[in-house]
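K.L.:
Just the structure for this:
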Amino acid sequence: MSPRHAAVACWLAGLLLVAGTSMAADPAALQRGEQIYARCAACHAIEGHRTGPQHCGLWGRRAGTAQGYTGYSQALRRSGIVWDERSLDVFLKDPMKAVPGTAMGYAGVKDDAERADLIAWLKQASQPGKTCQPGH
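P.N.:
Model (predicted):
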């Protein structure tokens, strides 16, 4: 790669990093995401298990494996899903369609913008050591 191409590639990578960071850190989107998460609070919490598993440590975790939670359906445990933006987007849109047989009897978050804000907030709020401790 020529020095010029390397410089352009580096510039583009930096631009993408800055764009991704600023999009993820949009305070208004995070606030909306937190408000949308209130709908989930009947069954879920960041800090601990309820009817559903805690969301602390969600990112990168394989579905059906939250430490100390035993209420998972066989369908979710066998799904092979690893939680990230894409898998959460598909699952949260229609959980029962995404994983037939899931125990999560929720119709989903149908609005694309609401789902995106919820996922952005979850990504930030579920980071272990920053805002929560997994397994508690």
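
K.L.:
make it CA atoms for all contacts and neighbour counts henceforth
P.N.:
OK.

K.L.:
max-length helix in this structure?
P.N.:
helix 3-24 (DSSP state H).

K.L.:
which residues are in contact with that one?
P.N.:
With Cα atoms under 8 Å, 6 or more residues apart in numbering as the test, helix 3-24 has contacts from residue 120.

K.L.:
following that helix, which helix or strand shows up next?
P.N.:
Once the chain leaves helix 3-24, the next helix or strand it forms, by DSSP states H and E, is helix 27-37.

K.L.:
and that following helix, how far from the chain's centre?
P.N.:
13 Å (Cα atoms, centre = their mean, to the nearest Å).

K.L.:
Then stretch 49-57?
P.N.:
So, by Cα atoms, centre = their mean, the centroid of stretch 49-57 is 13 Å from its chain's centroid.

K.L.:
Alongside the first, I'd like the structure of this one:
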Amino acid sequence: MISKLAAFATAMLIASPALAQAGDATKGKTVFARCMACHSVDPGVNRLGPSLAGVLGRPSGTVAGFAYSPAMKNAKIRWDAKSLDAFLTKPATKVPGTKMIFAGLPNPADRANLIAYLASASKK
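P.N.:
Predicted structure coming up:
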């Protein structure tokens, strides 16, 4: 039974490379260039989208001063690597009704790198 469980866990990690590999924050900064028109990593700097400073560990729809869609306010997501990976794959699928018009990042490495960058940028 344990070997079947271990095989299943390994298969899941292989199927989701963004979760299996650590992202590269330097490469993630380059990926973040696609996000900069709408988001900032500076605390309190909201644009078309909310500031992503400190996003890891934060509940969805809670940045002060940002007018979220009802869908995002009610999503009840705590942003971590796994939830960000799922959201960034295709935002409108993860949170139907979100105002975010970004189509998503289909490349798992891009998502992992972006998440690593957001984590590192939040520590500054």
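
K.L.:
Provide the TM-score value for the superposition.
P.N.:
After superposition, the two chains reach a TM-score (TM-score structural alignment, normalised by the length of structure 2) of 0.78; 102 aligned residues with a Cα RMSD of 1.3 Å.

K.L.:
returning to that earlier point: quick check: buried residues in the longest helix of structure 1?
P.N.:
Within helix 3-24 of structure 1, the residues that count as buried by 16 or more other Cα atoms under 10 Å are residue 24.

K.L.:
Stretch 77-85 of structure 1 corresponds to what range in structure 2?
P.N.:
Using TM-score structural alignment, stretch 77-85 of structure 1 lines up with residues 73-81 of structure 2.

K.L.:
Residues contacting the matching stretch, please?
P.N.:
Taking Cα under 8 Å, 6+ apart as the rule, stretch 73-81 of structure 2 contacts 19, 55-62, 83, 95, 112, 115.

K.L.:
run the last query once more with 6 Å
P.N.:
The contact list for stretch 73-81 of structure 2 (Cα atoms under 6 Å, 6 or more residues apart in numbering) reads 56-61.

K.L.:
which of those residues has the most neighbours?
P.N.:
residue 61 (20 neighbours; other Cα atoms under 10 Å).

K.L.:
which one in structure 1 is aligned with that residue?
P.N.:
Match for residue 61 of structure 2 (TM-score structural alignment): residue 64.

K.L.:
just residue 49 of structure 2 next, same as before
P.N.:
Per TM-score structural alignment, residue 49 of structure 2 is aligned with residue 52.

K.L.:
Now do the contacts for that match.
P.N.:
43-44.

K.L.:
now do the one 3 residues further on
P.N.:
Under the criterion of Cα under 6 Å, 6+ apart, the contact list for residue 55 of structure 1 reads 46, 126.

K.L.:
That one: what secondary structure?
P.N.:
coil (DSSP: H, G, I helix; E, B strand; the rest coil).

K.L.:
Can you give me the end-to-end span of the match of stretch 77-85 of structure 1?
P.N.:
19 Å (Cα to Cα, to the nearest Å).

K.L.:
what's the answer for stretch 46-56 of structure 2, then?
P.N.:
17 Å.

K.L.:
Identify each buried residue in that stretch, please.
P.N.:
46, 49-56.

K.L.:
just these now: which is nearest residue 119 of structure 2?
P.N.:
Among these, residue 56 lies closest to residue 119 of structure 2 (Cα to Cα), at 6.6 Å.

K.L.:
list the contacts for that closest one?
P.N.:
Per Cα under 6 Å, 6+ apart, neighbours of residue 56 of structure 2: 79-80.

K.L.:
hang on, it in a strand?
P.N.:
No. Judged by three-state DSSP, residue 56 of structure 2 forms no part of a strand; its state is coil.

K.L.:
Relative to residue 3 of structure 2, how far out is it?
P.N.:
33 Å.

K.L.:
And residue 102 of structure 2, by the same measure?
P.N.:
For residue 102 of structure 2, the distance to residue 3 of structure 2 - Cα to Cα - is 41 Å.

K.L.:
Many thanks, have a good one.
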